[in-house]
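Engineer: No sequence on hand, only this structure:
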């Protein structure tokens, strides 16, 4: 037998066991035990799952070796490309390869593996029409580079109203013509459906595989295998598709990289954009970060010269954009009181909606918060109303046409809440949700149908007729011919959060809504209920996401926040965090910030038995980008040492966390 030693990576969660172990291969498993297959091995007296990473002639381990117990499946699911990517992601995010592999490879279904094993002849794909890319500077050059098999890298800024799913499909088709594969990752199911339809129309349904977490396990594994076996030339999916085994990968496209859904909530918390960049680099594939808005991370790719920006001339942008207006200073003073209906819908917004409805066109109304009245306060002293059982925030709900009060944490109901601070029974709304807004608009525009989209009931599209569509950010349905107007209410609620990315996130959400509105030449108008003097509002009015991202990046550099620096958050109880910092020999120039309480809204890390959930804090490790890999490597080493020594409690490690506070 040639190379009788199997090097196996066991699927164990402990960082100090994140390495290969050598096993002898029985003669009867010689043919099946190939690199990339799933195996079972005995480890510390019990059988565990693992992946056969490589085979070798000899072992460096002294002593007797155990035997490979069995080959679970002969399908080589861990391809060399995905194996290299898993290694790179684990290093980048200071995690374990076992955690990354759980994200990368779906669970096995034996019945599905027996289907469609035979190779298929690649279909003939016609070259797509890419004339629409002439709208953009370097747009045609990008298409030509993809058609020639070059590893082009671009940050594409789509013009307002762009049929972006079709543009993404054209890029994928341009690569598929050359015989290489393409991967397109989008944030949610609605975007996925639109891109999949465009790819099926342009490329052909037999060569497109659609992956999403919403598929059943069997169906997802079937489509994943179609990509692995080369039956699908193009893979379109949500976050879970970022590791899809696309055969001969030639292009990776990430749409709207600023969406929170692109951030994996499970360890080691990789972001789709960063995984795509790593994958394009390792595979020699092209990379395109696309969207209407622009994140600081994409701006950094342009400024560093790693990617070229593909943007439209200002004349084209103005031709496609709706007219966008904001409140003057005098009007902005009114919206400080969100309980006043007139302030929530100022005269300019009311007029824009009325004119669009008069033309029998739908009007989009974006409200930052869902629900009825999700936050209440005392009318007299302005103190927030709190539950007397758990001190959670109180909200007003509407049930069968009647209003009721309940706690948002423990659901305790109260007949007539009173302020704990002053005892007043007079209540005011701090924030008005989408459902209450729909009621108010129904009274303000009698006879006009009012539709809602958000939460569990998200509309994909609406008919091109007179109606008011109230939605939360990200749940905006598409109107076939575009909305006549859009009202972006309660801008203060989006901009008032204590978060590093609050302005970037607000601009992205507003722009996504504006792109659904008709151009100004066709009467399209957007009213944003926010002070016109705020820089992010000015960027929206000018439709200048690149300029805003540049300014935002300069500010991040001044204060030392990602992506201008590398930052790693260590979360856990005070003893565990102190123990972690004490074990580390961080690179020179690393700043240790904290400990501080977890930022509002951050998920609590998993703690040991008996730990106090209130004794959770965060330490931030910050260094320059050139030292980022060294810092991540040291953090990974500390994790392994503490794991082997059974350190003073678990911690959660997040590299460049999305929300710092």
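Structural biologist: Right, received. Where do you want to start? For clarity, every value in this text was computed on a predicted model and none was experimentally measured.
Engineer: can we go C-alpha only for contacts and neighbour counts from here?
Structural biologist: OK.
Engineer: Excluding residues flanking it in the chain, which one is nearest residue 308?
Structural biologist: Among residues not flanking residue 308 along the chain, residue 154 sits closest, at 4.7 Å (C-alpha to C-alpha, 6 or more residues apart in numbering).
Engineer: tell me which strands and helices the helix or strand hosting the one you found is in contact with?
Structural biologist: Using DSSP states H and E, residue 154 sits in strand 153-157. The helices and strands touching strand 153-157, judged by 3 or more C-alpha pairs under 8 Å, 6 or more residues apart in numbering; DSSP states H and E, are strand 286-291, helix 296-303, strand 308-310.
Engineer: this is the comparison structure:
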């Protein structure tokens, strides 16, 4: 393992007395190199002219292995254990400490939890430096957060208004007033919030957040995507000015993001709204964290070490002892385990409040529909759509797949149709109406003369119907009614009131002004048939989220899921009992040995690199002997690790390590296993074993 290059020092803290000019002449720094074997602290001397600025948390430039690199000062010391002279810190990059103490603690916890490199986590958590942002300074010439609102209304009046709005808005939930009082007083109150159909979740979140912010506490609001950020920002404007809301998403430019980050560190960004990248933002005086859509896959960072924002926020809630509310109409097995462990109780609606908001939810087996062979939507679905349109409301049709006909098969033998050039799946392009030739979804080449490789058949049939084809058929069935498609790259945030049909993929449903009159959920077999651990849980969540957009039954609201009535997911939707369904899902995971009942690690690489890691892995005694599965071929749909192209996919292998979530003494097993994997990766890098390897702790998709 390499040490810094030895250069003449300004001071020699290892061999002589401390000078009067520099009281703490040693800076312990973490070089931001992204290499496992260099994920440790190095000592450098601090020149007198940098003594006041090279404080803990600042970014500096140091000479490492003959070149200048960025680093973060972790602490200052009087002496060093390094034998010899220390190289000096070259310069300080910005005066603000961008990695405060609580963020450094969180980085260490995440590195052990996810077997990651600390410099990678810091690069993801701290925006890149922009000198223009530093020159621009704080917003409003550095005024306080309260002064960013203006002087038109006194701050005590604003605080009282926000608190009263929260009490009124949350009145339909049991013990919500006690939760609000606990968070306002600074206690670490937590809850799993299960909201009702028709709930304005953005409004409830804004009321709670504004009450806490005007009481002097920092607030962090995390949602899955930009649409939710926009809804939340609009709801917050009832209580806060635009300058008081700090938004951190991918849509914010690099310079603006860095300036907002600096304003948060200075205390100006008391209310932070963002997506997964904002989960680590060090909000001073953090008193409340609220997470919405915790099971959404977009909350998982696609870059190493593949951190889930949900786990990050739980660690922060425990580390900073603040309030934590995770909300949604349904909850994942992970949050259900938190509930059963006592980490967060359930915040549920009063039964009467829930009944008043429920639409009529029922299921229908389309096999028994006499028109099923000729129509995209069953007769009961047409009646539901017609009823909503006659009432002057929009109707929602949820389709699991976008496109026109994204999957085709031989009409005679039902073998999936593949491209003769690249073996990709064939599809019908939008608007073809059966006249245009099919094309490959991978290479785009048209297939003019299809011939089935199994039976020699020359004719095709649609096995999956997408949003475009569904919208086309509904447009013919309801002439004169506008049809809106939302999904893929064309996601609509909202639609106006009035009769119209909205065809959307799960998660892309626009919010309708006044609510939908009906929702028809098509093709459940596509979602439930996925070879994925979370297929059932995710499908039920998507159905519940769509149902929440429909008006109550008293106003004619109806939800139809085109599935067998005895389907467990359909029954869970009809009962509207997310607690029971989450408990059953967690029970099944426990019996099968899947997360969150276990810690599961996917090691992807080649036969050689997977075996290298196994040989170097030294597990702590508390873990016992984890179960080892494989190695086997990489599952379909999983991209190969870096260093292996698609043409080398046949070389890719996956090894599974599995151990109970807690040791015999009750200790959390994830940081123990992650720390051991992290150490093994470091030794492997030291030995210059550079073959393709990827380590993912608790992957979001387990096929």
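Structural biologist: All right, it came through fine. These numbers were taken from a predicted model, which means no experiment stands behind them.
Engineer: Drop the TM-score for these two in here.
Structural biologist: Superposed pair, TM-score by TM-score structural alignment, normalised by the length of structure 1: 0.96. Supporting alignment: 656 aligned residues with a C-alpha RMSD of 1.8 Å.
Engineer: Is it possible to get JSON lines of the helices and strands packed on strand 153-157 of structure 1 that adds mean neighbour count and distance to residue 525 of structure 1?
Structural biologist: Converted to JSON lines, those look like this (neighbours: other C-alpha atoms under 10 Å; distance: least, C-alpha to C-alpha, whole Å):
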{"stretch": "strand 286-291", "mean neighbour count": "25", "distance to residue 525 of structure 1": "21"}
{"stretch": "helix 296-303", "mean neighbour count": "19", "distance to residue 525 of structure 1": "28"}
{"stretch": "strand 308-310", "mean neighbour count": "22", "distance to residue 525 of structure 1": "26"}
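Engineer: Any idea which of those gets closest to residue 394 of structure 1?
Structural biologist: helix 296-303 (36.1 Å; C-alpha to C-alpha).
Engineer: What is the mean deviation of the closest one from its aligned residues in structure 2?
Structural biologist: Here the mean offset of helix 296-303 of structure 1 against structure 2 after fitting is 0.7 Å, by mean C-alpha distance after the TM-score superposition for structure 1.
Engineer: May I see the helices and strands packed on strand 153-157 of structure 1 organised as CSV, with distance to residue 221 of structure 1 added?
Structural biologist: Converted to CSV, those look like this (distance: least, C-alpha to C-alpha, whole Å):
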stretch, distance to residue 221 of structure 1
strand 286-291, 26
helix 296-303, 32
strand 308-310, 36
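Engineer: and of the ones you listed, who's closest to residue 36 of structure 1?
Structural biologist: strand 286-291 (25.4 Å).
Engineer: residue range for the closest one in structure 2?
Structural biologist: Here strand 286-291 of structure 1 aligns to structure 2 at residues 323-328, judged by TM-score structural alignment.
Engineer: contacts for the matching stretch?
Structural biologist: Contacts to stretch 323-328 of structure 2, defined as C-alpha atoms under 8 Å, 6 or more residues apart in numbering, come from residues 183, 186-195, 287-294, 314, 317.
Engineer: Among the residues you listed, the buried ones, what's the PyMOL command?
Structural biologist: A single PyMOL command selects the buried members of these (16 or more other C-alpha atoms under 10 Å):
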select buried, resi 183+186+187+188+189+190+191+192+193+194+195+287+288+289+290+291+292+293+294+314+317
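Engineer: closest one to residue 348 of structure 1 among the helices and strands packed on strand 153-157 of structure 1?
Structural biologist: Closest approach to residue 348 of structure 1 among those (C-alpha to C-alpha): strand 286-291, 29.1 Å.
Engineer: can you give me the offset of the closest one from its chain's centre?
Structural biologist: Here the centre of strand 286-291 of structure 1 is set off from its chain's centre by 15 Å, with C-alpha atoms, centre = their mean, to the nearest Å.
Engineer: cool, stretch 213-222 of structure 1 as well?
Structural biologist: For stretch 213-222 of structure 1, the distance to the chain centre is 20 Å (C-alpha atoms, centre = their mean).
Engineer: Would you indicate which residues of that stretch are buried?
Structural biologist: Of the residues in stretch 213-222 of structure 1, 218, 220, 221, 222 count as buried by neighbour count, 16+ other C-alpha under 10 Å.
Engineer: check contacts around the counterpart of the second one in structure 2.
Structural biologist: Superposed on structure 2 with TM-score structural alignment, residue 220 of structure 1 falls opposite residue 257. Residue 257 of structure 2 makes contact with 127, 248 under the criterion C-alpha under 8 Å, 6+ apart.
Engineer: Doesn't residue 257 of structure 2 belong to a helix?
Structural biologist: Yes - under DSSP: H, G, I helix; E, B strand; the rest coil, residue 257 of structure 2 falls within a helix.
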